[in-house]
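Chemist: Below is the structure, and that's it, no one-letter string:
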């Protein structure tokens, strides 16, 4: 068997136990996901959110794609780049973002509400003016809506790409409808709750999305940084390639994103195999959340 063949399909599944630590390395360990018993949090075990966010490949690829789209919006770009530690401490920033995502998705209600309140307090301090002269505050409803929608869009479409390409439209609509409550909690007043509504928002905002060197800087940083140690850093260039490939083709062109067909093919093959392993070997967070609500994973 060649080295390339050994990185896909059955070979990855046979090594699932050796990769358990990588999937368990997702952040969020400061929250007790086992207590209080019966607390379903924001979503619960029958939700699309618990299904989609259980897979680390969907989170990794979808998360990078979401940030690309966020940075294409000039006000969001300035808010993120000028008021966060992404440039100076990208690893810590990625860990905090991943931790928040796991807490609000799988954590008990009190922990999720506390994290939402903490993020909101941080956003209250973010305001400024873009280089183009646009004033912004992080809590502007349209900006909060765009950030919320791009995150959900990224996670869902990465999940579909690597795990369930045949997902029904009804399940996709249910994913967005579930997420609307969380979006409102974060400050998005009327987040879209269906595929059609999300598509309409994309169409409405397309003319405002702009290429910028910061997007390239972000892609360079995230290509060499991972909260998952050496294994994660080896995968990051392929995660970035897969994230770019997830962006709608017209936006790839208008944002000037690099097109590398051979690298994309390699990324798709490897990440599809890893996504299958991630599905077979759920993280400790996911297992504990299911145990908390009396639905342990088998």
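Modeler: Alright, I've got the coordinates. Note that the coordinates shown come from a computational prediction; the quantities given were computed from them, not determined experimentally. Numbering: from 1, shown residues only.
Chemist: For the rest of this, base every contact and every neighbour count on C-alpha atoms.
Modeler: Will do.
Chemist: what comes up buried for the strand or helix carrying residue 179?
Modeler: Taking DSSP states H and E as the criterion, residue 179 maps to helix 169-186. Judged by neighbour count using 16 or more other CA atoms under 10 Å, the buried positions of helix 169-186 are 172-184, 186.
Chemist: packing partners for it?
Modeler: Counting contacts by 3 or more CA pairs under 8 Å, 6 or more residues apart in numbering; DSSP states H and E, the secondary-structure elements packed against helix 169-186 are helix 48-53, helix 109-124, helix 141-162, helix 195-205.
Chemist: make it 10 Å
Modeler: Helices and strands touching helix 169-186, by 3 or more CA pairs under 10 Å, 6 or more residues apart in numbering; DSSP states H and E, are helix 48-53, helix 90-106, helix 109-124, helix 141-162, helix 195-205.
Chemist: list the contacts for the spatially most central residue of the chain?
Modeler: Taking CA atoms, centre = their mean, the centroid of the chain lies closest to residue 63, which sits 2.8 Å from it. By CA atoms under 10 Å, 6 or more residues apart in numbering, the contact list for residue 63 reads 57, 94, 97-98, 150-155, 158, 239-240, 243.
Chemist: Buried residues of the helix or strand hosting it, list them for me.
Modeler: Using DSSP H and E, residue 63 maps to helix 56-71. For helix 56-71, the neighbour count (16+ other CA under 10 Å) marks 56-71 as buried.
Chemist: next one: stretch 127-137
Modeler: For stretch 127-137, by 16+ other CA under 10 Å, it's 127-128, 130, 136-137.
Chemist: Same list, those, but as CSV with distance to residue 256 and secondary structure please.
Modeler: Conversion of the buried residues of stretch 127-137 to CSV gives the following (distance: CA to CA, whole Å; DSSP: H, G, I helix; E, B strand; the rest coil):
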residue, distance to residue 256, secondary structure
127, 27, strand
128, 26, strand
130, 20, coil
136, 25, strand
137, 27, strand
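Chemist: before we go on, here's another structure to hold up against the first:
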């Protein structure tokens, strides 16, 4: 029996499938590694999101578990079957419903399900994955592929409490979104602490042993410098992380060669994913191994929700807010990242 024979197929192709640009970009080794690390680092500059992360202690208390489960969710939306995506989306909204509190600088309330907060999380992920694909991978997409990529970004946004009218449809609109967000972004001492921890998070994903120590330290150093090389100068200064243009150039050449090497071996990619994010491996394995699903169809979100009797996250969020208003009970940040988000029954 080959290794591929043991791979459990998905029920269907989910919401993208083999003809999607999302699969092309997210399957390249940059996506679920340095692309993801850039995502979580960039997220920390949004004050309300930082407040929720800081209050729950999700990153500081259980960094490897949090990393594993967040990466699993990101891969699930892109690669898993429709039933799994809808269930993950439903559970995520419920978990986020527990996370509310006060942002300490403004004194305003934050809500993890707030559409603006979810939009920031979603767009930093899709932009970071594409940007690292271009910088450390094969390069820019064709104009047609890029148009399709941003259309698929809009589709993926339907699994969060996001106003779809706010989702960029092009690179130019993505730039405009960042320009709109920049005056809102900030870096406190807590921001810088989280940025520092997340820049070094690659080493926490490898086994804690003497044998793995050199690999962990090398990976940590490369990913740290590689992630910083993707950040604009103002964000580096704000976050208290600096490095020279020479370091930027050297780490870019090194990582480009490394990812090109890894991309040539499916087994190497599977091994790395199992090592760094065991929960993500069953999600990505059927795609890497080209194991077709039991029902080779691609769904639209509307078709899948009608089939499984699920409501949209925005409707789910409306119900949560209505119930919250009825009880008038104070809400506090409670979820710490330990919930089995994707532990499907």
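Modeler: Great, that's in hand. Fair warning: this is a prediction, and the values are worked out from it, not measured in the lab.
Chemist: TM-score for the pair, please.
Modeler: Taking TM-score structural alignment, normalised by the length of structure 1 as the basis, the two superposed chains have a TM-score of 0.80; 264 aligned residues with a CA RMSD of 2.5 Å.
Chemist: rewinding a little: can you list which of the contacts of residue 63 of structure 1 carry over to structure 2?
Modeler: Comparing the contacts of residue 63 of structure 1 with structure 2 on both residues aligned by TM-score structural alignment, their matches' CA atoms under 10 Å, the contacts found in both are 57, 94, 97-98, 150-152, 154-155, 158, 243.
Chemist: Now which residue in structure 2 aligns to residue 51 of structure 1?
Modeler: Under the alignment by TM-score structural alignment, residue 51 of structure 1 pairs with residue 24 in structure 2.
Chemist: distance of that match from residue 167 of structure 2?
Modeler: Distance, residue 24 of structure 2 to residue 167 of structure 2, by CA to CA, to the nearest Å: 21 Å.
Chemist: Neighbour count for the two, which is higher?
Modeler: Using other CA atoms under 10 Å, the more surrounded residue of residue 24 of structure 2 and residue 167 is residue 167, with 21 against 15.
Chemist: Which residues are in contact with the more buried one?
Modeler: Residue 167 of structure 2 touches 119-120, 122-123, 150-151, 153-155, 157, 173-174, 177, counting by CA under 10 Å, 6+ apart.
Chemist: Over to residue 257 of structure 2?
Modeler: 136-137, 251, 263.
Chemist: so the aligned residue in structure 1 for it is in which element?
Modeler: Superposed on structure 1 with TM-score structural alignment, residue 257 of structure 2 falls opposite residue 273. Using DSSP H and E, residue 273 of structure 1 falls within helix 261-280.
Chemist: And that helix, what's buried?
Modeler: Judged by neighbour count (16+ other CA under 10 Å), helix 261-280 of structure 1 contains these buried residues: 264, 267-279.
Chemist: other SSEs contacting the helix or strand just after it?
Modeler: Once helix 261-280 of structure 1 ends, the next helix or strand along the chain (criterion: DSSP H and E) is helix 284-292. Other elements packing on helix 284-292 of structure 1 under the criterion 3+ CA pairs under 10 Å, 6+ apart are helix 20-24, helix 48-53, helix 90-106.
Chemist: and the ones you listed as a markdown table, adding distance to residue 235 of structure 1?
Modeler: Shown next, in a markdown table, are those (distance: least, CA to CA, whole Å):
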| stretch | distance to residue 235 of structure 1 |
| --- | --- |
| helix 20-24 | 12 |
| helix 48-53 | 19 |
| helix 90-106 | 15 |
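Chemist: Among the ones you listed, which comes closest to residue 247 of structure 1?
Modeler: With CA to CA, the closest approach to residue 247 of structure 1 among these belongs to helix 48-53: 18.2 Å.
Chemist: outside of the closest one, which residues touch it?
Modeler: Contacts for helix 48-53 of structure 1 (CA under 10 Å, 6+ apart): 42-45, 54, 58-60, 101-102, 105-106, 152, 155-160, 163-164, 171-179, 279, 286, 289-290.
Chemist: Confirm for me that residue 3 of structure 2 is in contact with residue 267.
Modeler: Yes: with contacts counted by CA atoms under 10 Å, residue 3 of structure 2 reaches residue 267, the gap being 9.0 Å.
Chemist: Neighbour count: the two, which is higher?
Modeler: residue 267 (16 against 8).
Chemist: Next, the buried residues of the helix or strand hosting the more buried one.
Modeler: When elements are assigned from DSSP H and E, residue 267 of structure 2 belongs to helix 266-276. Residues 267, 269-270, 272-274, 276 are the ones in helix 266-276 of structure 2 that count as buried (16+ other CA under 10 Å).
Chemist: Pick the one among those closest to residue 203 of structure 2.
Modeler: residue 276 (9.2 Å).
Chemist: Pretty sure the closest one sits against residue 68.
Modeler: Yes: between residue 276 of structure 2 and residue 68 there is a contact under CA under 10 Å: 7.5 Å.
Chemist: okay, and the common contacts of these two?
Modeler: In contact with both residue 276 of structure 2 and residue 68: residue 205, using CA under 10 Å, 6+ apart.
Chemist: State the pair within the buried residues of stretch 127-137 of structure 1 that is farthest apart.
Modeler: 130 and 137 (10.6 Å).
Chemist: quick one on the thing from earlier: the contacts of residue 257 of structure 2: which two are farthest apart?
Modeler: Greatest spatial distance among those (CA to CA): 251 and 263, at 17.8 Å.
Chemist: Out of the helices and strands packed on helix 169-186 of structure 1, flag the one nearest residue 233 of structure 1.
Modeler: For residue 233 of structure 1, the closest of those is helix 90-106, at 11.0 Å, according to CA to CA.
Chemist: The closest one vs structure 2, average offset?
Modeler: Overlaying structure 2 shows helix 90-106 of structure 1 at a mean distance of 1.1 Å from the equivalent residues (mean CA distance after the TM-score superposition for structure 1).
Chemist: Would you mind giving the residues in structure 2 matched to that helix?
Modeler: The aligned range for helix 90-106 of structure 1 is 63-79, by TM-score structural alignment.
Chemist: what angle do the helix holding residue 179 of structure 1 and helix 195-205 make?
Modeler: Between the axes of helix 169-186 of structure 1 and helix 195-205, defined by axes from the mean of the first three to the mean of the last three CA atoms, to 10 degrees, the angle is 60 degrees.
Chemist: Following superposition onto structure 2, what is the mean distance for helix 169-186 of structure 1?
Modeler: So helix 169-186 of structure 1 averages 1.8 Å relative to structure 2 (mean CA distance after the TM-score superposition for structure 1).
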